[in-house]
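J.: Provided below for reference: sequence and predicted model.
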Amino acid sequence: MDFASLTPTRRSILLGAATSAMVAVSGLSPAIGQSPEADRREANKAVVRRLIESVQRDGDFTLFEQLFAPDYVDRTPFGDVPPNRDGTRAIYQGFRSAFPDWRAVIHAQIAEGDLVTTHKTYLGTHRGEFLGIAPTGRETRFEVIDIMRVRDGQITDHWGVGDAAGLLRQLGAGN
């Protein structure tokens, strides 16, 4: 059957029936609302976006205290900093000091259960000392994929993979 050759009325009836069948089979919620689980995933994604936009980019460390649970653990800590809130705060402050215009472009964010995965590119101009490297004035960019566990509106765990070697090459380390 050539779908395009059907009259508009027959095409509308077939599309409506197909859509109804897909909704019934998949168990999707009505379009007027989401499930509580979908709402929770969206809320968790919003927590991570607030971290990226308000803490990392804008330097709101009062918000940092609210977003990170007291028992937070960084499962892949950066360098020799402690794998807790103090260590993560120091990392963010170090990046902001070395790259005052530090910001992220979020490419994708996926939530499943209480985990939020974010693929992003960090951008910034090297204007302060970073890991013993004097300011170069160079524009930098590096890719990161983070997974954060969010419970009751707070980040409790972090796992991450980032192109630290690429960042250091951009700053002239190892050349």
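T.: Structure received. Just so it is clear, the structure is predicted and the values come from calculations on it, not from any experiment.
J.: Could you use CA atoms for every contact and neighbour count after this?
T.: OK.
J.: and the longest helix for the protein?
T.: helix 8-26 (DSSP state H).
J.: in what helix or strand does the most centrally placed residue in the chain lie?
T.: Among the residues of the chain, the one closest to the centroid is Thr118, at 3.1 Å (CA atoms, centre = their mean). Using DSSP states H and E, Thr118 falls within strand 115-125.
J.: ok so, going back, how much space between the residue nearest to the centre of the chain and Thr62?
T.: According to CA to CA, to the nearest Å, Thr118 and Thr62 sit 23 Å apart.
J.: ok, structure two:
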Amino acid sequence: MARIRAAFPDWREEIEEVVFEADRIVVRYVSTGTQDGPFLDRPPSGAKVRVDGISIFRIADGRIAEQWCLIDDLAFFQQIRQGAG
């Protein structure tokens, strides 16, 4: 997360939906930010990115026992590649 925050200083994650079912919690969220710093092999582009994500948590004994996360990496890198254009 430190690399994301360094490259996207205005990075935000906004929860759009939370679903509780039995021992599962599902969180759907949107991440946004502007690439004002270098990220991996890409120089700062000024690109504004918006990426959808979902996290699923399994709860056991009142604690998070497992977590699975999925974000749209392809959309993320396409937006960086396109730049601020």
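T.: Ah, there it is. If you're wondering where the values come from, they're calculated on a predicted model, not measured in any experiment.
J.: Mean distance of the helix or strand that the strand holding Thr118 of the first structure is followed by to its aligned residues in the second structure, please.
T.: Helices and strands here follow DSSP H and E; after strand 115-125 of the first structure, the next one along the chain is strand 139-151. For strand 139-151 of the first structure, the mean distance to aligned residues of the second structure following superposition is 1.5 Å (mean CA distance after the TM-score superposition for the first structure).
J.: Help me confirm that Arg81 of the second structure is found in a helix?
T.: Yes. Arg81 of the second structure sits within a helix when classified using DSSP: H, G, I helix; E, B strand; the rest coil.
J.: on that earlier part again, what packs against the longest helix of the first structure?
T.: The contact analysis (3 or more CA pairs under 8 Å, 6 or more residues apart in numbering; DSSP states H and E) places helix 8-26 of the first structure against no helix or strand.
J.: So which bit of the second structure is it matched to?
T.: Counting by TM-score structural alignment, helix 8-26 of the first structure falls onto no part of the second structure.
J.: Could you tell me how far Arg149 of the first structure is located from His158 of the first structure?
T.: Taking CA to CA, one finds Arg149 of the first structure at 7 Å from His158 of the first structure.
J.: Actually, Pro70 of the first structure.
T.: 14 Å.
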